[in-house]
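*Asks:* next come a sequence and a model predicted from it.
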Amino acid sequence: MRIAELAGRRVAIWGFGREGHAVLKALRARLPAQSLTLFCSATEVEAARAFDPALEIVAGEPDAAALGQFDIVVKSPGISAYKPALLAAQAQGTQFTSGTALWFGENPDARVIAVTGTKGKSTTSALTVHLARSLGVRTALAGNIGMPLLELLGQRAELWVIELSSFQTGEAGPVELGVVTSLYEEHLDWHGSRERYVADKLKLADVSRTLLVNGLQANLLQYTAAHPHRLVFGTPEGWHVRDGMICRGAQAVFDSAALAAPGLHNALNACAALAALEAIGMDARTAAPALATFRPLPHRLQPLGEHDGRHWVNDSISTTPLATLAALESLHGRTVTVLVGGHDRGLDWTPFVEAMRNASAHAIVCMGSNGARIAEALRAAGVACPLALVDNLAAAVAEARACTPAAGVILLSPGAPSFDQFKDYAERGRRFSALAGFDSAGIASIDGLGIEGVQRG
């Protein structure tokens, strides 16, 4: 859908976060006379009125009747496409679109690498951009990683690297290359079931001319077997990790120990980025040395440093138990106290519990709304390491500080969303950093968002 198609229609915007702001700015720029209604929370009404005095503002969650008054509703990604009110209005003829879909409608000829995955999509996207820029390519980094596409409306780049969440994969237009880094269980509250989550995630395959997937995941290979132009990374015939080296086939190309982003999974993310560039005809081997200058993204296994004689690692982005396991694996051999728990989406913690039975952390501190459920499962399984159950992050940090020996590691890798205590994972990560004794303002930025050209270094 093009923005021009909204002219003269009854249009509403649903959501007043950063995506909603970007939609409003874009529509006002292209359709200044268009009447617009905003659905937002009661706490956002004053800010929305200041942002755009011409808006008609409706506070609170819209029902089917309210949504049905409009021809087109532009909704933010966090609003589930399976809400009963939305489905009822859709059945009555209301069209639902998004900022992502509108950007693709405006840019049908853009050269796009679209990246999704349960874990690894942000780092893979940022690595791909970093490597492309090292080759002198004017490259854009946008999407779910922290910059809505419509904030870049009207700008030009040689290559667009767009991170898509499972909420957005069905909104993308045709892309030159789709990348799927991993596929686990997540966001069941938005999608409604594991099967629907998988189906929604893999909608990216339907619009990808070429599809690049993690060859180490049997389920992902099975789901994508029918794609006519499928490539894989992680296996010996392509870009993969062997004996600590990032390799292309039999050739060792880069020592993964030189990556500032730790762990095998980040080395695999680097393989995905190199394979992505190769898939679109760029010289991945020439770009590979630039991996050494990549700065890890905040809140993703981010080493904060040493304080009070202990090392602190912020992995607040971790919202699944499997992500927590990956974080612990990256710190293998060290004395680690891990902080787990948060908003309860009903995910299965059995793999985490079983792993802790065999090779547990030094200590586990459970917190948040699902903390008691995790602690109970760990105790029932006979996990041998010390366990603690606390209410919130501040208490969890205090407990971890008390039980972690000097030179040990305190790892925040919750395996759950933050909504029980915080606005988002970034706020949780900043709070953890402050509680640990670090300057939380200094860890928040993601390098390279937007459009840049040569970044040699």
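*Replies:* That came through fine. Here the structure is a predicted model, which is why all the values come from computation and not from measurement.

*Asks:* drop to CA atoms for contacts and neighbour counts, all remaining ones
*Replies:* Fine.

*Asks:* contacting residues for the spatially most central residue of the chain?
*Replies:* Nearest to the geometric centre of the chain sits residue 122, at 5.4 Å (CA atoms, centre = their mean). Residue 122 is in contact with 145, 163, counting by CA atoms under 8 Å, 6 or more residues apart in numbering.

*Asks:* helix/strand/coil for it?
*Replies:* Recorded secondary structure, residue 122: helix (DSSP: H, G, I helix; E, B strand; the rest coil).

*Asks:* gap between it and residue 144?
*Replies:* Distance from residue 122 to residue 144, counting by CA to CA, to the nearest Å: 8 Å.

*Asks:* shared neighbours of the two, which are they?
*Replies:* Residues touching both residue 122 and residue 144 by CA under 8 Å, 6+ apart: residue 163.

*Asks:* residues contacting stretch 325-336, please?
*Replies:* Here stretch 325-336 makes contact (CA under 8 Å, 6+ apart) with 262-265, 301, 315, 352, 355, 361-363, 404, 407-411, 413.

*Asks:* could you work out the end-to-end span of it for me?
*Replies:* 12 Å.

*Asks:* if you count neighbours, what's buried in it?
*Replies:* Buried residues in stretch 325-336, counting neighbours by 16 or more other CA atoms under 10 Å, are found at 325, 326, 327, 328, 330, 331, 335, 336.

*Asks:* run the chain-centre distance for that stretch.
*Replies:* Centre-to-centre, stretch 325-336 and its host chain are 21 Å apart (CA atoms, centre = their mean, to the nearest Å).

*Asks:* and if you look at stretch 247-254?
*Replies:* Centroid separation between stretch 247-254 and its chain, computed with CA atoms, centre = their mean, is 28 Å.

*Asks:* presented hereafter is structure B, for comparison with structure A:
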Amino acid sequence: MNIYRRSKVVIIGLGITGISCVNFFLSRGVVPKVMDTRISPPGINKLPCFIQHCVGKLNETWVLNATLIVISPGVYLYHPTLILAKKLGIEIIGDIELFAREACAPIIAITGSNGKSTVTQLISKMARSMGLNIGLGGNIGIPALSLLHKAYQLYILEISSFQLELTHSLRATIAVILNISEDHIDHYPYGFKQYYLSKQKIYKNASICVINALDILTTPIYHDYNYCISFGEKEYSADYYIKNYKGYDWIVSNEQYILNCSVMKTHNRINYVNALAALALSDIINIPRYIALKVLSQFSGLTHRCQLSYKNRGVSWINDSKATNVGATKEAINNLAIFGTLHLILGGDSKSANFATLAYLIKQHEINIYCFGKDGLLLTELGKNHVFYTNTMLQALCIVRRRLKNKDIVLLSPACSSLDQFPSYKARGAIFTNFAKKFG
């Protein structure tokens, strides 16, 4: 039965998610209207010619005459027209809600302020190595709705707070929140608590919850799950944790030393903790331990996440462009072995973040900071001495280059979104890497 057949559907926000929503409804015999506040949104050229669309603004008439509004991630939900639509009782949902209503296979749902792409990739590689036919998607770049065209044994979804905010029907077999730190506060008029509660929705109706024992915000506020499994960087009461034994860090569970972290190709504690979460997930779905450990030992980290891009004349250039919030940048700094000067590249759209804890860290370590982009001037307030302000990242890198000495580290960990000056964090990271290899 097609529950949308008589719906008047409006899709707000294009890009790959918006297009996947259009295709979803067309496959069910429903022709939606589409709008985007951007003048030239990505995906506009992929719309069939018979689809009515409006760009550069919200079409209030279309919105208020709809019976169903589907919002793409990142669209601001508190536009006056959308507030009015909600008051009128018009249903407003996102793509994950549409997916959750129709998915038949078990779902592993993964969220967190940082690390969710890494853990999603790790557990996906483990499952595929076991021979499982998995559907991998969500916030990781493959729209969840595009997975409904095939029969899978297991869905593995990375889900953002934007997507969770508009999701009500998700019933994950396993749900995990890796961590919660301040991010996207400009999207939440009621502040950090609203962001936190959006993340918590991933646990609602989940069978098993995987939590971070050292982050109390990841403890479920809903109590309709069967049981919890925990991981944590330190032992305490976690089921999976890191323990130092004879000078080496080990992944440990139930007092069993499972993996010597030194055999992994990535040597930072951020990814050790991500490995804990992935191992917990793999054990729950009964992936043979030898398969999981093989994947972990071969994992070299994600591109643009604490990635050593280039090393020359004793200087290391580290690309952490994926650090789009304060928590990620703090983690990057805390996991570096610094023997010379750390040159930190910050900048972009801060999303109204609170930088107080990062300021303390920068002053404590006497880090040189180079600030650029939309909120570059604001970011200069984080340091005392050796603070530089430029309009662009390339201008900042030219200054850095002239000041480098043996054992120095150049770290691109912007703590901000890239979209003020770049198409994506990937583009930002690629430009940084190219500069390092050409001039470093």
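*Replies:* Great, that's in hand. Here the structure is a predicted model, which means the values were calculated and not measured.

*Asks:* related to what we said a few turns ago, aligned partner of the residue nearest to the centre of structure 1 in structure 2?
*Replies:* Under the alignment defined by TM-score structural alignment, residue 122 of structure 1 corresponds to residue 117 in structure 2.

*Asks:* gap between that match and residue 149 of structure 2?
*Replies:* Look at residue 117 of structure 2 and residue 149 of structure 2: by CA to CA, they are 23 Å apart.

*Asks:* tell me which strands and helices the helix or strand harbouring residue 276 of structure 1 is in contact with?
*Replies:* According to DSSP states H and E, residue 276 of structure 1 maps onto helix 264-279. Other elements packing on helix 264-279 of structure 1 under the criterion 3 or more CA pairs under 8 Å, 6 or more residues apart in numbering; DSSP states H and E are helix 121-134, strand 175-180, strand 208-214, strand 230-233, strand 239-242, helix 284-287, helix 321-330.

*Asks:* would you list the ones you listed in CSV and tack on distance to residue 69 of structure 1?
*Replies:* As requested, those are exported to CSV (distance: least, CA to CA, whole Å):
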stretch, distance to residue 69 of structure 1
helix 121-134, 37
strand 175-180, 33
strand 208-214, 35
strand 230-233, 43
strand 239-242, 52
helix 284-287, 51
helix 321-330, 42
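
*Asks:* and these, which is most packed in?
*Replies:* Of all those, helix 121-134 carries the top mean neighbour count, a mean of 27, counting by mean count of other CA atoms under 10 Å.

*Asks:* in structure 2, what range does the following helix or strand past it match?
*Replies:* Using DSSP H and E, the helix or strand that directly follows helix 121-134 of structure 1 along the chain is strand 139-143. The aligned range for strand 139-143 of structure 1 in structure 2 is 134-138, by TM-score structural alignment.

*Asks:* go on, stretch 196-204 of structure 1?
*Replies:* So stretch 196-204 of structure 1 sits over residues 194-202 in structure 2, by TM-score structural alignment.

*Asks:* just the buried ones from the contacts of stretch 325-336 of structure 1, in ChimeraX syntax?
*Replies:* To isolate the buried ones among the contacts of stretch 325-336 of structure 1 in ChimeraX, judged by 16+ other CA under 10 Å, type:
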select :262,263,264,265,301,315,352,361,362,363,404,408,409,410,411,413
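
*Asks:* ok, then the element right after the strand or helix carrying residue 104 of structure 1?
*Replies:* Using DSSP H and E, residue 104 of structure 1 maps to helix 99-106. The helix or strand immediately downstream of helix 99-106 of structure 1 is strand 112-116, counting by DSSP H and E.

*Asks:* mind listing what's buried along that next one?
*Replies:* Quick answer for strand 112-116 of structure 1 (16+ other CA under 10 Å): 112, 113, 114, 115, 116.

*Asks:* so which residues make contact with stretch 223-243 of structure 2?
*Replies:* Contacts with stretch 223-243 of structure 2, where a contact means CA under 8 Å, 6+ apart, come from 203-214, 249-254, 272-273, 276-277, 280.

*Asks:* kindly apply the preceding question to stretch 140-154 of structure 1 instead.
*Replies:* For stretch 140-154 of structure 1, contacts defined as CA under 8 Å, 6+ apart pick out 18-19, 22-23, 26, 99-100, 102-103, 122, 125-126, 129, 157, 159-165, 448-452.

*Asks:* give the buried residues for it.
*Replies:* Within stretch 140-154 of structure 1, the residues that qualify as buried are 140-153, counting by 16+ other CA under 10 Å.

*Asks:* list the contacts of the counterpart of residue 74 of structure 1 in structure 2.
*Replies:* Using TM-score structural alignment, the partner of residue 74 of structure 1 in structure 2 is residue 70. Counting by CA under 8 Å, 6+ apart, residue 70 of structure 2 makes contact with 9, 10, 11, 12, 21, 92, 93, 94, 95.

*Asks:* residue in structure 1 matching the last one?
*Replies:* Spelled out, it's residue 95 of structure 2. Residue 95 of structure 2 maps onto residue 99 in structure 1, by TM-score structural alignment.

*Asks:* any idea how far its match lies from residue 37 of structure 1?
*Replies:* Going from residue 99 of structure 1 to residue 37 of structure 1 by CA to CA gives 16 Å.

*Asks:* neighbour count for those two, which is higher?
*Replies:* When neighbours are counted by other CA atoms under 10 Å, residue 99 comes out ahead of the other of residue 99 of structure 1 and residue 37, with 27 against 19.

*Asks:* roughly how far apart are the more buried one and residue 49 of structure 1?
*Replies:* 21 Å.

*Asks:* same question for residue 106 of structure 1.
*Replies:* Distance, residue 106 of structure 1 to residue 49 of structure 1, using CA to CA: 28 Å.

*Asks:* next: residue 263 of structure 1.
*Replies:* From residue 263 of structure 1 across to residue 49 of structure 1, the span is 46 Å (CA to CA).

*Asks:* next one: residue 175 of structure 1
*Replies:* 37 Å.

*Asks:* just to revisit the earlier point, nearest to residue 289 of structure 1, of the buried residues of strand 112-116 of structure 1?
*Replies:* The closest of the buried residues of strand 112-116 of structure 1 to residue 289 of structure 1 turns out to be residue 113 (CA to CA; 21.1 Å).
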